[in-house]
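Asker: A predicted structure for the sequence below; I have some questions about it.
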Amino acid sequence: MALLEIRDVVKKFGDFTAVNHVSLSIEAGEFFTLLGPSGCGKTTLLRMLAGFEKPDHGQIILDGQDMAHVPPEKRPVHTVFQNYALFPHMTVAQNIAFPLKMEQRPEAEIKAMVQEALEDVRLQQFATRFPHELSGGQRQRVAIARALVSRPRLLLLDEPLSALDAKLREQMQIELITLQKEVGVTFVYVTHDQGEALALSHRIAVMNKGKVEQLDVPETIYSYPKNRFVADFIGQCNLLDATVTEIGAERMKIEIAGVGIAEAQKVEGIEIGTKGALSLRPEKIKLGVTLPADDADEVHFKGQVHDCLYLGDVTIYIIELENGTLVETMLPNSDPGKAKFFDDNDLVELAWRFDAGHFLPV
């Protein structure tokens, strides 16, 4: 049986439905992420897991026990907040020890557990410092250590890295992955950052308007989005309107609006005439002045560089096809001493394999 089961949970605030009949299960030891834009219901769902909100309908089952009427302080669940919520008048060690003192643990046990928690987050040398003497990343590690010190069954993390700068956020992501593996506690993580979710998670639930749009491992959500919302929300993606014109055993032909005929992977359950969109990631597209046309599995189109965005390690090229359709492509800047391959208005050719994209019915 799963560690945590969310069964048909609904939460309303007046006429607004924040969480709309959500059901999912989370396994012990899993790093599970609730991902979605602001207002999608992910934080409300997290607050119900913590006990700060009560569901209007449904059940939240933890270790086989219904948590509906269990107050937050009685649940084997701890929460790490975005703003750290550290006590400014307490040292690092005192902050970490606080929940153990509330549980009236013996002093010797508290000392040993605090020391272990400090080692988990590599802050042994900061035990006697106060929060204002620490960096943002160090304060966040103290908050995580305090939440983990008593080894809860479930650790909830509400956008804990959003206040950090990009480089520190990346370092903390690596530390979180390592820490979760070491302590073995189940993490439920809330974020609106798609890259963060893809990097950290065993599984992701993509939420929108109170519902789960797709629940799967990061690789599947990225490469095989279930619908246009997921495709558009997860990373950069071209969505080319298309209609199915022919269906074979493993492939099908689609007519991309105003562009032409292309092959795509067969999608089960659709018919000729089905309208939808081809979801195509920029890094899946080849780009060159001319490209070899000897691969029967590729589709080729000509275009012109409309714009470009230099990002250091890669450059994003916006290609205008002959009919005016704009397609986003991505090339790594891997050649020594070369910052860009193409300039605005350059004539180019682009190509992708039939299985590079994913057809999404309307």
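Answerer: Noted; the coordinates are in hand.
Asker: okay, CA-based contacts and neighbour counts for the rest of this
Answerer: OK.
Asker: What distance do you get for Tyr310 to Ile26?
Answerer: Distance, Tyr310 to Ile26, using C-alpha to C-alpha, to the nearest Å: 40 Å.
Asker: ok, His78 touching Arg47?
Answerer: No. Applying C-alpha atoms under 8 Å, one finds His78 not in contact with Arg47, separated by 11.0 Å.
Asker: Neighbour count: the two, which is higher?
Answerer: Set His78 next to Arg47 and count neighbours by other C-alpha atoms under 10 Å: His78 wins out with 24 against 18.
Asker: residues contacting the more buried one?
Answerer: 50, 147-148, 152, 154-156 (C-alpha atoms under 8 Å, 6 or more residues apart in numbering).
Asker: Reformat those residues as JSON lines; add distance to Leu280, secondary structure and neighbour count.
Answerer: As requested, these are exported to JSON lines (distance: C-alpha to C-alpha, whole Å; DSSP: H, G, I helix; E, B strand; the rest coil; neighbours: other C-alpha atoms under 10 Å):
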{"residue": "Ala50", "distance to Leu280": "38", "secondary structure": "helix", "neighbour count": "23"}
{"residue": "Ala147", "distance to Leu280": "41", "secondary structure": "helix", "neighbour count": "22"}
{"residue": "Leu148", "distance to Leu280": "41", "secondary structure": "helix", "neighbour count": "25"}
{"residue": "Pro152", "distance to Leu280": "41", "secondary structure": "coil", "neighbour count": "16"}
{"residue": "Leu154", "distance to Leu280": "37", "secondary structure": "strand", "neighbour count": "25"}
{"residue": "Leu155", "distance to Leu280": "36", "secondary structure": "strand", "neighbour count": "24"}
{"residue": "Leu156", "distance to Leu280": "34", "secondary structure": "strand", "neighbour count": "25"}
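Asker: Second structure follows, compare the two:
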Amino acid sequence: MKYRWMVIVVILAMSTLLCGCWDTIDVENLDISLIAGYDTPPSGEAGKVAVTALLAAVVEEDEKIGTYSAQTVGETRSRRAYNEPRQYTLSQLQVMLIGKDLARQGFRNIIDPNMREPRVKPSINVAVVNGRAEELLHFMAKKDIKRVSDVLISLLQIIPERAFVPRTSLFCLAADSYAPGMAVAVPVLQPADNQQGVELTGCALFAQDRMIAQLDRMETRSLVLLSGKKAHGWIPFSLYKDGQLYDEGTVFVANQRKVKVSRQGELIVFDIQVTLKGRLVEHAVVQHSSTLYEEQHLREIEEAVADDLKMQMQDFIEFMQEELRIDAIDITPYALAKWRQEIAPQLEQGFIEDVLINVDVEVILQNTGELG
């Protein structure tokens, strides 16, 4: 009898556990936002912001896209409630896209509600669209509606592992863009030239919640190397002798940075050491050289890559100091650590344009393969 009661108790307990949550909502009753795009309202529509959501495929449906315009982000959610029966959830939001026009106006009105929303993770990736976010999502949907979210989420998450482009989270954008005298870099997306997908064209710089500049891929690479953001990427090279091309190829390298700050009287001096380590991916000697298999030839390639990158970084430093007039490479904190009381009041009026920035580049390559 005792054994029978024990069996009954166990069965009742298992039945209770298998019933699931009493307050659960079936997934088919949810609209799960994976990607949110923010733009200025389309021509002719009232409001200050247009929100486009890419919603997850539920049951057997495809991913779908919806756009709402209103004065605020919160009002777009309110308007949606009047004509959509499904509950809108942001708990799975992975990517935030900001249209270029809205980025130039300022993103304060879209960052604030998302940072306050507990279901939105501060680690979601942010990108600027060279155009409208809504149009980019519809463009991708026409190519393959089933893969829009996969492509954008994966591309922005792994890009530093394959190219010298920064990955920027919602938290970093919200915090760093308001730091006095500093700028934060955000990757830029647009439809690919062959119209078969999307591509990253470089990055945009934000200061005080507004986009202040857009950089191409070469400028973005210089920014990443100078700022010490961890990344990997392929870099082409060319070797010349007596004005004639005799070797060209590609290296794959990872970067690291060291910064030293000192003073020469009133002048603050930054010395940046950029080190790149990796391997020789390919090279094609135009004319046969006996140095093809020698260590000296590899040293020549290292020097060629280092010289090219150093020149590009020096150009970017000049552009940053003379035109941007703001720290885009994250070196100001090194000076603040030593002379905060003196420097902090200068950051709003101008600081980075009055310092001396030196850069040196070292490239260390490994020669792989039987032929090198």
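Answerer: Ah, there it is. Source: prediction; values computed, not measured.
Asker: TM value for the aligned chains?
Answerer: The TM-score (TM-score structural alignment, normalised by the length of structure 1) is 0.33; 202 aligned residues with a C-alpha RMSD of 6.8 Å.
Asker: Against which helices or strands is the one helix or strand Gln312 of structure 2 maps to packed?
Answerer: If you go by DSSP states H and E, Gln312 of structure 2 is part of helix 295-319. Contact analysis of helix 295-319 of structure 2 by 3 or more C-alpha pairs under 8 Å, 6 or more residues apart in numbering; DSSP states H and E lists helix 217-227, strand 232-241, strand 356-366 as its packing neighbours.
Asker: For Tyr310 and Ile26 of structure 1, indicate the residue with more neighbours.
Answerer: Ile26 (19 against 14).
Asker: Chain neighbours aside, what residue packs nearest to the more buried one?
Answerer: Distances taken as C-alpha to C-alpha, 6 or more residues apart in numbering place Leu4 nearest to Ile26 of structure 1, at 5.1 Å, with adjacent residues excluded.
Asker: just checking, the one you found touches Leu62?
Answerer: Yes. Contact status for Leu4 of structure 1 versus Leu62: in contact at 4.6 Å, counting by C-alpha under 8 Å.
Asker: Quick one: residues in contact with stretch 7-16 of structure 1.
Answerer: Contacts of stretch 7-16 of structure 1 with the rest of the structure, by C-alpha under 8 Å, 6+ apart, involve 17-24, 44, 54-61.
Asker: Relative to Gln296 of structure 2, which of the helices and strands packed on helix 295-319 of structure 2 is closest?
Answerer: Among those, the nearest to Gln296 of structure 2 by C-alpha to C-alpha is strand 356-366 (11.8 Å).
Asker: Which elements pack onto that closest one?
Answerer: So strand 356-366 of structure 2, by 3+ C-alpha pairs under 8 Å, 6+ apart, packs with strand 267-285, helix 295-319.
Asker: Name the helix or strand for Ile221 of structure 1, please.
Answerer: helix 218-223.
Asker: re the thing from before, toward the C-terminus, what is the element adjacent to the helix holding Gln312 of structure 2?
Answerer: Taking DSSP H and E, what comes next after helix 295-319 of structure 2 is helix 332-343.
Asker: still on that earlier bit, can I get the helices and strands packed on helix 295-319 of structure 2 in JSON lines including mean neighbour count and distance to Met311 of structure 2?
Answerer: JSON lines is the format used below for these (neighbours: other C-alpha atoms under 10 Å; distance: least, C-alpha to C-alpha, whole Å):
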{"stretch": "helix 217-227", "mean neighbour count": "23", "distance to Met311 of structure 2": "10"}
{"stretch": "strand 232-241", "mean neighbour count": "16", "distance to Met311 of structure 2": "13"}
{"stretch": "strand 356-366", "mean neighbour count": "18", "distance to Met311 of structure 2": "9"}
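Asker: closest one to Gln312 of structure 2 among those?
Answerer: Across these, closest to Gln312 of structure 2 is helix 217-227 (C-alpha to C-alpha), at 6.6 Å.
Asker: Check which helices and strands the closest one sits against.
Answerer: strand 198-207, strand 244-264, strand 267-285, helix 295-319.
Asker: okay, the angle between it and strand 356-366?
Answerer: Interaxial angle, helix 217-227 of structure 2 versus strand 356-366 (axes from the mean of the first three to the mean of the last three C-alpha atoms, to 10 degrees): 100 degrees.
Asker: the inter-axis angle of helix 217-227 of structure 2 versus strand 244-264?
Answerer: Counting by the same axes, to 10 degrees, helix 217-227 of structure 2 lies at 40 degrees to strand 244-264.
Asker: and the angle for helix 217-227 of structure 2 with strand 232-241?
Answerer: Using the same axes, to 10 degrees: helix 217-227 of structure 2 against strand 232-241 is 110 degrees.
Asker: quick check: angle from helix 217-227 of structure 2 to helix 295-319?
Answerer: Going by the same axes, to 10 degrees, helix 217-227 of structure 2 makes 90 degrees with helix 295-319.
Asker: Residues in contact with the helix holding Gln312 of structure 2: which ones?
Answerer: Residues from elsewhere that reach helix 295-319 of structure 2 (C-alpha under 8 Å, 6+ apart): 218-219, 222-223, 226, 235-239, 291, 357, 359-365, 367.
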